[in-house]
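Asker: Pasted the sequence and its predicted model underneath.
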Amino acid sequence: LGVITLSLSEQASCKMPVEVERKFVCDSDIQGKLKKIGAVCIGQCQFKDQYFDLEDFTLTLRDFWLRKREGHWELKCPASSLTEPEQRAEAMCTNYREVMDLAHIKAEIMGIIENCPGAVEDILDSSQMNQLNSDSKEEMWLKELKLQCFAEYTTTRCSYVLDDGEEGRVRVDLDQADFGYCVGEIEVLVSEGGNMQSAMQRIEMTAEKLGLAGEKIQGKMHVFLQRYRPDHYAQLVCAHVL
């Protein structure tokens, strides 16, 4: 395959952040609860997300999520295998390795897709890519990899941070999607290979301070697919991705 390959030393040095998060239901008093435990609001924003996959859902059925958010690309990949204590904690949390460099994103996707067309080599040829504007480059690699948008929605987000001592900060996002779903997220970022159990414990401590119920909550994508892409959703459930 004509793909960008990383040497073992390059791969070892590319430590991608792992996003560990727990979702929760936003009740009417959640902002008051956040302020009461010392969380500080860091602002509000609005953004549009677009998610891409092949027609047969090659990526998402393997729990890889390719997203474009306000012009920036990100690939959420399954994190490395967890220890038994981490697996127990994961019953409430999710964790994904985040790839945000476009060249690395393309390399990851090319490694997943089988029988890639030969034209893919042209996409990763820098001499040809440099002759195209950014919109043309994007259109080309999406087309050649046969990637198409399967979900698109806009989110209004209000964000808080909470200092939890020597460990650093925990982030809490309150999201309102334009299709009528509201959900909160408690998030901690750790480096790949970092202490996942500690991150999950910090999230659970924050959840306890907020008085959250001990149940796993559906995310925006989960609900979007349920409502608008039921066939795709059914396949993901069968594959134990959702």
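Answerer: It's in. Residues are numbered from 1 along each chain as shown.

Asker: From now on I want contacts and neighbour counts done on CA atoms only, so please keep to that.
Answerer: OK.

Asker: And the helices in the chain, which stretches?
Answerer: Along the chain, counting by DSSP state H, helices occupy 8-13, 30-36, 84-89, 102-112, 120-123, 126-129, 134-144, 196-209, 220-228, 230-238.

Asker: Mind checking which residue lies nearest the centre of the protein?
Answerer: When C-alpha atoms, centre = their mean is applied to the chain, the residue found nearest the centroid is residue 76 (4.4 Å).

Asker: Next up, a structure to set beside the first:
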Amino acid sequence: MESTMSVEVERKFVCDADIQKQLEEIGVCIGQKQFQDKYFDTPDFLLTLRDVWLRCRQGCWELKCTTVTKAEDRVGEPQKAELCSRYQEITNLSQIQLKVREFMKEEFTTQRCSFTFGGEGDESGVRVDLDQADFGYCVGEIEVLVPKGEDIQSALRKIEKTAQRLGLSGDQRVQGKMDVYLQRYCPEHYAKLLSASIL
């Protein structure tokens, strides 16, 4: 039996030359690593068209499933909520195998530098990752893990405060690595995801 799962709440942002320097001044670097993601789907995209993402990262399987509907995004603070994504990550292999039968592989390598902040309050539990993908796309993520059933609004507030502290003023949702990869290298798949309102 798998232990209680968390919901990953995160907001992506565009990396520029000043962000890492700023993070080094106000945060504590908790690690830098490189990893390779391999993404899988059925030939007719049954997983990703449902906003379900199956990947293998350094030999560990993860299935990311969206946790909200478009209607739920309009509750509370809709503008802030829309900038963030919420996924449940399933890492139990037997649970993943129950949901997935045939795969189609996509692959790229990411160099990640991670930061966290000391102290309590608005910055506790906030993590910032800067990801550089080998196909030339760099994206940052501000992330807060929330135990399932807990208040998502507090995570959204922490993410917003961290974004303000980093000087991120954009109110447009930023594409993730996989979005950009599909747009560049799998345009037919990308078009289907857009048509299904997944991306």
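Answerer: Arrived safely. All of these numbers come straight from a predicted model, not from anything done at the bench.

Asker: picking up where we left off before, could you list every residue that touches the counterpart of the residue nearest to the centre of structure 1 in structure 2?
Answerer: In structure 2, the residue matched to residue 76 of structure 1 (TM-score structural alignment) is residue 64. By C-alpha atoms under 8 Å, 6 or more residues apart in numbering, residue 64 of structure 2 lies in contact with 52-54, 87-90.

Asker: got it, and residue 213 of structure 1?
Answerer: Going by C-alpha under 8 Å, 6+ apart, the list of residues near residue 213 of structure 1 is empty.

Asker: Output the longest strand belonging to structure 1.
Answerer: strand 148-163 (DSSP state E).

Asker: now it, how far from the chain's geometric center?
Answerer: Its chain's C-alpha centre and that of strand 148-163 of structure 1 lie 10 Å apart, by C-alpha atoms, centre = their mean, to the nearest Å.

Asker: what's in contact with it?
Answerer: Residues contacting strand 148-163 of structure 1 (C-alpha under 8 Å, 6+ apart): 34, 38-55, 142, 169-179, 224-225.

Asker: go with 7 Å
Answerer: Outside strand 148-163 of structure 1, the residues that touch it by C-alpha atoms under 7 Å, 6 or more residues apart in numbering are 38-54, 169-178.

Asker: circling back: now the closest residue to the match of residue 76 of structure 1 other than its chain neighbours: how far from residue 36 of structure 2?
Answerer: In this structure, residue 64 of structure 2 finds its nearest non-sequential neighbour in residue 89, 4.6 Å apart by C-alpha to C-alpha, 6 or more residues apart in numbering. Relative to residue 36 of structure 2, residue 89 of structure 2 is positioned 18 Å away (C-alpha to C-alpha, to the nearest Å).

Asker: Residue 4 of structure 2 too?
Answerer: Separation of residue 4 of structure 2 from residue 36 of structure 2 (C-alpha to C-alpha) stands at 27 Å.

Asker: ok, now residue 130 of structure 2?
Answerer: Relative to residue 36 of structure 2, and taking C-alpha to C-alpha, residue 130 of structure 2 is found at 15 Å.
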